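J.: requesting a structural model of the entry that follows:
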Amino acid sequence: MAKQKKSKFWDIVARLILRNKIGILLGIITITILLSTQWKYMRFTYTEANLLPDDHEVNIEYNNFLKIFGEEGNLIVLGVKDSTLFTVEKLNAWNSLSDSFRASKEVESVVSIKDLQKLVKNTEAQKFDLEPFIKDSVKTSKDIAILQNELFNQYPFYDNFLFNTETKTVRTAIYLKKELVNTAARKDFVIETLMKKVKVFEDTYNLDVRVSGMPYIRTLNAQNIVDEIGMFVLAALAITSLIFFLFFRSFRATFISLIVVCIGVMWTLGILGLLKYEITVLTALIPPLIIVIGIPNCIFLINKYQHEVKLHGNKVKSLQRVITKVGNATLMTNVTTASGFATFIITESKLLKEFGVVASLSILAIFILCLLIIPIIYTFLPYPKDRHLEHLNKRWIGGFVDWTVRMVKEKRIAIYSTTLGLIIVCIIGIYKIKVSGSLIEDMPKKAEFFSDIRFFEEEFNGIMPMEVMIDTKRKKGVMKSTTLKRMNELEDLIIETPELSRPISVVSLVKYSKQAYYNGNPKYYQLPTKQEEAFILPYAKNSTSGETNLLNNFVDSTGQYARITTFMKDIGTDKMERIEENLLNKINNVFPEERYNVSITGKALVFQKGTKYLVNNLALSLSLAIFLISLFMAYMFRSFRMIIVSLIPNLLPLVVTAGLMGYIGVPIKPSTILVFSIAFGISVDDTIHFLAKYRQELQANNWKIKKSVYAALRETGVSMFYTSIVLFFGFSVFTISSFGGTVALGALVSVTLLFAMLSNLLLLPSLLLSLERSIANKQILKKPTINIIPIDSDDEDVLEESEEKK
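T.: Alright, predicted model coming up:
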């Protein structure tokens, strides 16, 4: 009766699976086909990852800015630093290249040297007329000399925008249409038009053209993500199947496992499409993750099947025991792994929430697929050959397990000393960890567009936009002299900040207006005095470029809001916080709160704030993972002491990894934040297997603790080693990525899981032996809520006889 109760549920599951083979296979095929129809809804992200909740004040400020001034990240820049550009042929060709982009439907406007306009005073109309620097084309070297003198010596308004007066670097600005900049049209323009034309120009005139700007960077970055999905999947399949084959020496078993994980990947992509989620740098990791996590499931199930066949030779009985005895344990370990990923759902970050949802659903899906497909396929196949079962007797694996047993028996003090030493050293390392909120830090360092980013940082102090928006709280308040002077004071601070580029705003236009009023004399590039305002400001207000008033680039249509645009270098969170603090102090001193609302925003700042937000939520996410798994342990073992003992060997690898990050200089950032919850959710699987087997051995060995610990260690050591090796090399696949964050994620999770294996094989049994009297309470461990590893029939008979004697 006891046997029936313990295995009733899984006996029913086994019967259902083995008696409905055809129906289940048809069902899996049907679901796979249905999910594959959702692939068409998968979308690749066309914007940076927004790490903040939609209702966060930083997002609200940014969206308010976009509502008033439109998309600020729509600028692509082309740059050339080459003295030979200033020849008649090459300069005209450069201007023609810039002109050619105007015809593209995705382009709103193009500003190049040829488009630069001089403000020329029109006294009669009381406005400035615009006169081009180059009317048609340059015809002689004398024309070029005149142009260079004007550009580099007489018009500071354009300095650091289209040229650098010190290095003579020249660039062209291409503004994409704001409504298209975050759509697939941007990719078409960048890949099919921009890059091809630039390549032809470079080859023809032997000039090195640098290209950058947020739309360009996003496009190539997204393309790298897409390219790497296939690379990761193939690499994960290759390395995990190779390791699997080396363990089992069976093409049949390897092929079955590949079928299972490939279907799992198809389901994952279907879930992404079904939920209409974008493929980001994080969700792109899920398909290979499913392969890496799915293969250990296959190892457990196939290993158990082959062990049973070797034991008694009955195929049906073997498959039934695979489901009843391994199914429950595999379910529990997959649930804990899914829980580690699911904790990201509570972060309120859309990016991490989507990652958590898809990853946790996919992990549960791969478990179901493994449990259904593997036993069913083996019902149609002949018995394994003797050579397929040889791995069950591998001496080198036995040698590794014997070493762990010997260490636990004889070197427990050394294990504790090493653990304590590691903790102390790693805590010191943790204090060295830095936080990084860089938009470009994880981008491929070897990519050409990354070196172009550094080029523009050096020549023009960055390409990542930062905006200051001034609300004067009244219409036409921007052009008041007091507002312009306050803005000028703030701009002086921005100019003094080496990490920021020279700002451009309505202040720059008003200064240029005064210069133009005094016939272009550069010494008058300054704000008008009180007396000059009356006759200079009307000129600025009336100046137009074609159909567009020049003020519209810097002031909204009501004249209430103004913007100051600057660009920032790729800097760390600490520097950015210092710069923001300095700017806010200046703003508070210069702009009275009762008269102005001033906010600092822009994509770079939003990303910085998002990183800090995630770091603050890291503790919450990890704490939830620990809490959920602790509840799970409590539900299984009904022992608070066992919870503590089980958590110690799994928290230790996290401390080691955090310390390692501090020592080798890997910062906390959106990609590396994932490491801790993922690794904890996976590493605790070994603990569950070991403790479940330990409890079983205690019952079988009449509560003899030492004998039970060593028996559990020998029994689970092999499977822990197999799965840990697969996981280690599986996650190592991510180190081939060109994205720094993905490389760090793969390397850190791999190292963490390796430490977790050693911790569970050495520290956990050592703790059980050292604390044996306080932990091994019969009443606590006798009847668990969940029987993780059902007892074999022979062992169960022995236990029942023992119970009857008592």
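J.: for the rest of this, base every contact and every neighbour count on C-alpha atoms.
T.: Fine.
J.: for Met42, give me its contacts.
T.: Residues counted as contacts of Met42 (C-alpha atoms under 8 Å, 6 or more residues apart in numbering) are Leu269, Leu272, Gly273, Lys276, Tyr277, Glu278, Ile279.
J.: so which of those belong to strands?
T.: Secondary structure from DSSP state E places Glu278, Ile279 of the contacts of Met42 in strands.
J.: tell me which of the contacts of Met42 is nearest to Arg486?
T.: Glu278 (42.9 Å; C-alpha to C-alpha).
J.: leaving out sequence neighbours, find the closest residue to that closest one.
T.: Of all residues not flanking Glu278 in the chain, Arg43 sits nearest, at 4.8 Å (C-alpha to C-alpha, 6 or more residues apart in numbering).
J.: pretty sure the one you found is touching Thr280, no?
T.: No: here Arg43 does not reach Thr280: they are 9.1 Å apart, not a contact under C-alpha atoms under 8 Å.
J.: more crowded one of the two?
T.: For Arg43 versus Thr280, neighbours defined as other C-alpha atoms under 10 Å are more numerous around Thr280 (21 against 15).
J.: need the contact list for that one.
T.: Taking C-alpha under 8 Å, 6+ apart as the definition of contact, the neighbours of Thr280 are Phe44, Thr45, Ala49, Ala222, Ile225, Leu351.
J.: can you list these in a markdown table and add secondary structure and neighbour count?
T.: Formatted as a markdown table, the entries for the contacts of Thr280 read as follows, by DSSP: H, G, I helix; E, B strand; the rest coil; neighbours: other C-alpha atoms under 10 Å:
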| residue | secondary structure | neighbour count |
| --- | --- | --- |
| Phe44 | strand | 18 |
| Thr45 | coil | 20 |
| Ala49 | coil | 20 |
| Ala222 | helix | 21 |
| Ile225 | helix | 24 |
| Leu351 | helix | 24 |
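J.: structure for this one too, so we can compare:
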Amino acid sequence: MHDYKSKIEIGFHYWGIRVIRYRLAILLMTVVVAGLAAAQLPKLSIATSVESMFTRYDQILTDYQRFRSHFGRDEEIVLLISSSDIFSLEFLTTLKQFHEDLENSLPLLKEVSSLANAPYIGSVDSGLRVGGFLDNLPLTEEEAQQYRQRGLSYPGFQNLYFTPDGKHAIVVIKTQAVSALSADGLRLRGYARGVRGAEKHPPPVAQQSISQVENIAVIGIVEAVIKQYQTPDFSIAFSGTPVYQYHVEPMIRANMKKMCIAILIVSVLFMPLLFGRGSGAVLPPVTVILGLMVALGLMALLSIRFSLTSSMLASTLLSIGLTAPIHFLVVYYKYQKRVGKFRGIIATMKHSGFPITMTSITTVAGLLAFSFSDIAPIADLVNFTIIGLLAILVFTLVTLPALLSILQVVSGAEQGEADYEASIFNRTLLALGRLGVTRPYLVFILFLAGTLVGGFSISQLHFSHNQLHFFTEDSDFMRQVRLIEAQTGGLRALEVLIDTQRERGIVDHELLQAIERLDIHLKSQTDIQGRAYVGRTRSLVDLIKKISCATTGRDQAPCPLPEDDPALAEQFDHISRIVPEALRKYTDADLGLGRLTAMMYWRDAADDVDFIARMREYAAALFDSGVKVVVTGVVSINSGIIHAMMTTLAIGYGMGFVLITALMLFAVGDVRLGLLAMIPNLLPIIIGLGIMGYLDIPLNTYNLIGGSIAIGLAVDDTIHFFHNFRRYYLKSGDINFAVSETLGSAGRALLATTLILVASFWMRLFSDLKVVADFGLVMGITLFVAFLADVLLAPALLRMFYGTGQKDSLKRFDVPRTQSV
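T.: Predicted coordinates:
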């Protein structure tokens, strides 16, 4: 059965010879690859838009793009202007100037909406006058008071242009939905400025969504204009999804840099202590950085942008990528001491080439199942982590030995080895192995009890996708969000499209009544704590009623819909003549599509899942079978992420476990021993998930693949342990001796990788982002438990599996490790 492993080891033996023979060519090729990858790095960018969360052909994204093609971007910048009197002469004059400055300054502008340009239908001697509310500013305070009466009584102005208490004016900025950057990203298209006379529509080709660079430019100009007008009596707060993206992008960028630097510092500080020489501190990070450059370079070449989730790519690779070069160097330094540099490289290749390859492949297998996730950032993170790990494997087995072959043998190595043999690290490993072998049932019961406790806490796990977890409640951004929500009734849009699938299909009295009932239903829904989901709504029905009230001279009293279809058709024709721009906000050119917008409070998307599901059911029963109801918008997309996370978790963990088990059987070379080896890998994952449940850390897009990464890393150490154990057990037939020799040789690599990985993940505790800190805490604990499972539980399981073995062999635990590899 083990003949194939012997052949593979011989193959690695000859591979080591070839690497030494062609070392200069290999190093030259490495420099070329690194240079090509580095040349692509400036192209990397960060995406924070909601549509970047899904793959291009996902139905959720398809529905959202269809909505945007008709009605534009639903992500608005909302400004709330507080004043002692928003209808005073001074305020109205300043508001109009502020409005005009925004219109004249902002690029990519679609429209600015405020009292300054609010559509107002007034009666004049010749009939009706349609224009902006402040087309003609009042000249005196008396005239300003007349404007107050008109504004407060005009239907539809409240909650749209000012708050119901009349103390805050509302300004809404909408930008274009698609990017104005040219294909090469270096130029702006003709419609970029968004001013009169410019090209109004993008070219009829596929366009990218507005980029983060453009969003930063827009928000930066908004801030500059606000700064000019900000006074105690013209106090401006602003927020919205574009503002959120503006604030989050630099936080993600800063966190990436901070974590990468911290992890590199950890590896450079820890490894000299473990290896006893400087090369051990330099070569593993260099190997990992080469693999990281390949992954990032390919990511830039393919125009894949970072998100919060995929931004952990660099820090993750810098952490988990160290395992392969560390295992290689631990064995190489031992052989180097005994047989010299070149023979040491060849012997290391034969001894550890196969387990190093298998450990990398098992880590890849744990991640591979997540590469098909519908959540684009998770798929991107996994795919490029896999590419980075495979690149690190190649550099470990090709570039690292080539580099070692031209380095001089480090003096003092023997003293370093002797120091390790006498160190507390080595003595602790041997003591743990002795405990596992001598007290197997006690160790097994302790681990089983911990697993049962963890399993109980898993029931408390829940999913989450909360965009606001970046901010504390006392941050300036959150204060503005809560203020605007309290006064306006919500910032996030849930869009409902009613598609009649026929021309002039919405000119139907019964259909409009159904939309009105849906509107009322949405505003009546509350969560289990009695909080409303929806703060305010606007729809085609509101527009019809508003125009009806304005043309008949009625005030805020409810105006009914036209009672029959002919009267309704006449009303639509009337609206299309006097305010066609307003009509286009709620329907398409053929009058076959209707729109209802529900503005919802900003909360965790997991809290909206049931509400949206119930709303879909209610809408499906409300409309005829020939009417198609599509629910989309920012809220719907975030809710869809929760469903995608559930699917990804089930498929990813299930498939990952099957793949890793199969690879474990292949690596160990024995079916029963391979299945036994999976036990020390599963228990830490259960305990880790239990810790998340106990600490109320939710599953989100950032930590969803944490269990897969953890089991992949745990399997790495388990493969090295069982590979070496099998080797020594076949030679001696003695469990105690085999465990002792395994911990004396491979144990050093297990300890080194565990300390580096745990320290690297725990460095995330210093992150400014709570989601990153939570992930680091749980991963560090899980990996530490996995290490204990390998050096303590695995020997106990082997003792239980093989029996007592030789009775007098326990003294071998005290044999010096100098002759073992």
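J.: how near is the residue nearest to Glu278 of the first structure to Asp227 of the first structure?
T.: 14 Å (C-alpha to C-alpha, to the nearest Å).
J.: same check on Ile271 of the first structure?
T.: In this structure, Ile271 of the first structure and Asp227 of the first structure are separated by 20 Å, where distance is defined by C-alpha to C-alpha.
J.: what of Thr343 of the first structure?
T.: 28 Å.
J.: repeat for Asp143 of the first structure
T.: Relative to Asp227 of the first structure, Asp143 of the first structure is positioned 47 Å away (C-alpha to C-alpha).
J.: ok, now Val684 of the first structure?
T.: For Val684 of the first structure, the distance to Asp227 of the first structure under the criterion C-alpha to C-alpha works out to 33 Å.
J.: so the two - more neighbours on which side?
T.: A side-by-side neighbour count of Val684 of the first structure and Asp227, using other C-alpha under 10 Å, places Val684 first with 26 against 12.
J.: what's the match for that one in the second structure?
T.: Counting by TM-score structural alignment, Val684 of the first structure lines up with Val715 in the second structure.
J.: what about its match, helix or strand, and which?
T.: Assigned by DSSP states H and E, Val715 of the second structure belongs to helix 706-732.
J.: how far away from the center of its chain is the helix or strand that that helix is followed by?
T.: For helix 706-732 of the second structure, the following helix or strand on the C-terminal side (DSSP H and E) is helix 735-762. In this view, helix 735-762 of the second structure has its centroid 32 Å away from the chain centroid, taken as C-alpha atoms, centre = their mean, to the nearest Å.
J.: for stretch 464-473 of the first structure, same thing?
T.: Using C-alpha atoms, centre = their mean, the distance from the centre of stretch 464-473 of the first structure to the centre of the chain it belongs to is 29 Å.
J.: just stretch 229-247 of the first structure next, same as before
T.: If you compare the mean C-alpha spot of stretch 229-247 of the first structure with that of the full chain, they lie 22 Å apart, counting by C-alpha atoms, centre = their mean.
J.: quick one: buried residues of the helix holding Val715 of the second structure?
T.: Under the neighbour-count criterion of 16 or more other C-alpha atoms under 10 Å, helix 706-732 of the second structure has 706-726, 728-729 buried.
J.: helix or strand: which one has the closest residue to Glu473 of the second structure other than its chain neighbours?
T.: With C-alpha to C-alpha, 6+ apart as the measure, Arg479 is the residue that lies nearest to Glu473 of the second structure, at 6.8 Å, once sequence neighbours are left out. Under DSSP H and E, the secondary-structure element containing Arg479 of the second structure is helix 476-488.
J.: mean shift of that helix relative to the first structure?
T.: In the superposition against the first structure, helix 476-488 of the second structure averages 3.3 Å from its aligned positions (mean C-alpha distance after the TM-score superposition for the first structure).
J.: against the first structure, where does whichever helix or strand comes after that helix fall?
T.: For helix 476-488 of the second structure, the following helix or strand on the C-terminal side (DSSP H and E) is strand 492-499. Applying TM-score structural alignment, one finds that strand 492-499 of the second structure aligns to the residue range 464-471 of the first structure.
J.: quick one: the matching stretch to the second structure mean distance?
T.: Compared with the second structure, stretch 464-471 of the first structure is 1.1 Å away on average (mean C-alpha distance after the TM-score superposition for the first structure).
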